[in-house]
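In: what's the 3D shape of this:
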Amino acid sequence: MNKGEFVEALADALGSSRAEAERALNAVLELIAERLEKGEKVVFTGFGSFEVTERGARTGRNPQTGATIQIPATKAPKFSPGAALKKRIAGK
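Out: The predicted model follows:
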């Protein structure tokens, strides 16, 4: 399911227009991104949580040449599913 299909399904579920559903989705995604950018954790109990993890600098290898390269430290978003979502996916 892509974003357009999700917006359509959201509009149907809310009984609203596609434009309203898209504005709502964009607002939610923007809020999550803003909070993660500030280093905050975003938790939806039962669904899961979004947080920023820090990856340390490390040595890697170029697969084409075999040369070693230095990979700098970076931050990355992470999603951890909640218990209720895990159970639902597992079919329990």
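
In: switch to C-alpha atoms for all contacts and neighbour counts from now on
Out: Fine.

In: in what helix or strand does the residue nearest the centre of the chain lie?
Out: Closest to where the C-alpha atoms of the chain average out (C-alpha atoms, centre = their mean) is F79, at 5.6 Å. Secondary structure assignment for F79, by DSSP states H and E: strand 74-81.

In: Point out the other helices and strands that that strand packs with.
Out: strand 48-55 (3 or more C-alpha pairs under 8 Å, 6 or more residues apart in numbering; DSSP states H and E).

In: List the buried residues of the strand it packs on.
Out: Neighbour-count burial for strand 48-55, counted by 16 or more other C-alpha atoms under 10 Å, picks out 48, 50-52.

In: report the longest helix in the chain, please.
Out: When the chain is scanned for its longest helix (criterion: DSSP state H), the result is helix 18-37.

In: who touches that one?
Out: 7-8, 10-11, 14, 41-42, 50-52, 77 (C-alpha atoms under 8 Å, 6 or more residues apart in numbering).

In: Here is the second sequence; please produce its structure so I can put it next to the first one:
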Amino acid sequence: MAENLTKAELVEAVAKAADITKSAAAAAIGCFLGTIAGHVGKGGKVTLVGFGTFSQKVRKARTGRNPQTGAAIKIGASKSMGFKASKAGAAKKAAPKKAAKKK
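Out: As a prediction, the model looks like this:
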């Protein structure tokens, strides 16, 4: 399994790949993420073909339980950002290749 990638490591990788400074890469990544968050926060969807879709998830108000006392508590409705990976973007386990037969 792959190790987690921090934002600093992402900035460094983008800077290296695009041959730009780390500050320029950090600004670009910040703008990219801010744009996605702003659009999804207004109820929109952001679809990146071959990667996935960011959308807003809405949770209805519900009744829960306090784990310490067992008392019923009201949990308010909330909104959060969701992400669904595309089939092409999702990590797939490759099937083992069969050896080619020689004639």
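
In: And the TM-score between them?
Out: Overlay of the two chains. TM-score (TM-score structural alignment, normalised by the length of the first structure): 0.93; 90 aligned residues with a C-alpha RMSD of 0.9 Å.

In: quick revisit: which residue in the second structure aligns with the residue nearest to the centre of the first structure?
Out: Counting by TM-score structural alignment, F79 of the first structure corresponds to F83 in the second structure.

In: Just list the residues touching that match, thanks.
Out: Here F83 of the second structure is in contact with 52-55 (C-alpha under 8 Å, 6+ apart).

In: at 10 Å what do you get?
Out: Counting by C-alpha atoms under 10 Å, 6 or more residues apart in numbering, F83 of the second structure makes contact with 45-47, 52-57.

In: Would you mind putting those residues into a markdown table with distance to T69 of the second structure alongside?
Out: Shown next, in a markdown table, are those (distance: C-alpha to C-alpha, whole Å):
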| residue | distance to T69 of the second structure |
| --- | --- |
| K45 | 40 |
| V46 | 42 |
| T47 | 43 |
| G52 | 41 |
| T53 | 40 |
| F54 | 37 |
| S55 | 35 |
| Q56 | 33 |
| K57 | 30 |
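
In: Looking at those, which is nearest I75 of the second structure?
Out: Nearest to I75 of the second structure among the contacts of F83 of the second structure is K57, at 15.8 Å by C-alpha to C-alpha.

In: In the first structure, what sits opposite that closest one in the alignment?
Out: Per TM-score structural alignment, K57 of the second structure is aligned with T53.

In: quick one, what contacts that match?
Out: T53 of the first structure touches 36, 39, 74-79, counting by C-alpha under 10 Å, 6+ apart.

In: Please apply the same query to G52 of the second structure.
Out: Shown in contact with G52 of the second structure (C-alpha under 10 Å, 6+ apart): 46, 83-90.

In: rewinding a little: show me which parts of the strand holding F79 of the first structure are buried, residue by residue.
Out: Under 16+ other C-alpha under 10 Å, the buried positions of strand 74-81 of the first structure are P81.

In: what do you get for stretch 80-89 of the first structure?
Out: P81.

In: quick one: contacts of that stretch?
Out: 43-51, 90-92.

In: Quick check: the gap between the nearest residue to R65 of the second structure once chain neighbours are set aside and G64 of the second structure.
Out: Of all residues not flanking R65 of the second structure in the chain, A72 sits nearest, at 4.6 Å (C-alpha to C-alpha, 6 or more residues apart in numbering). As judged by C-alpha to C-alpha, to the nearest Å, A72 of the second structure and G64 of the second structure stand 6 Å apart.
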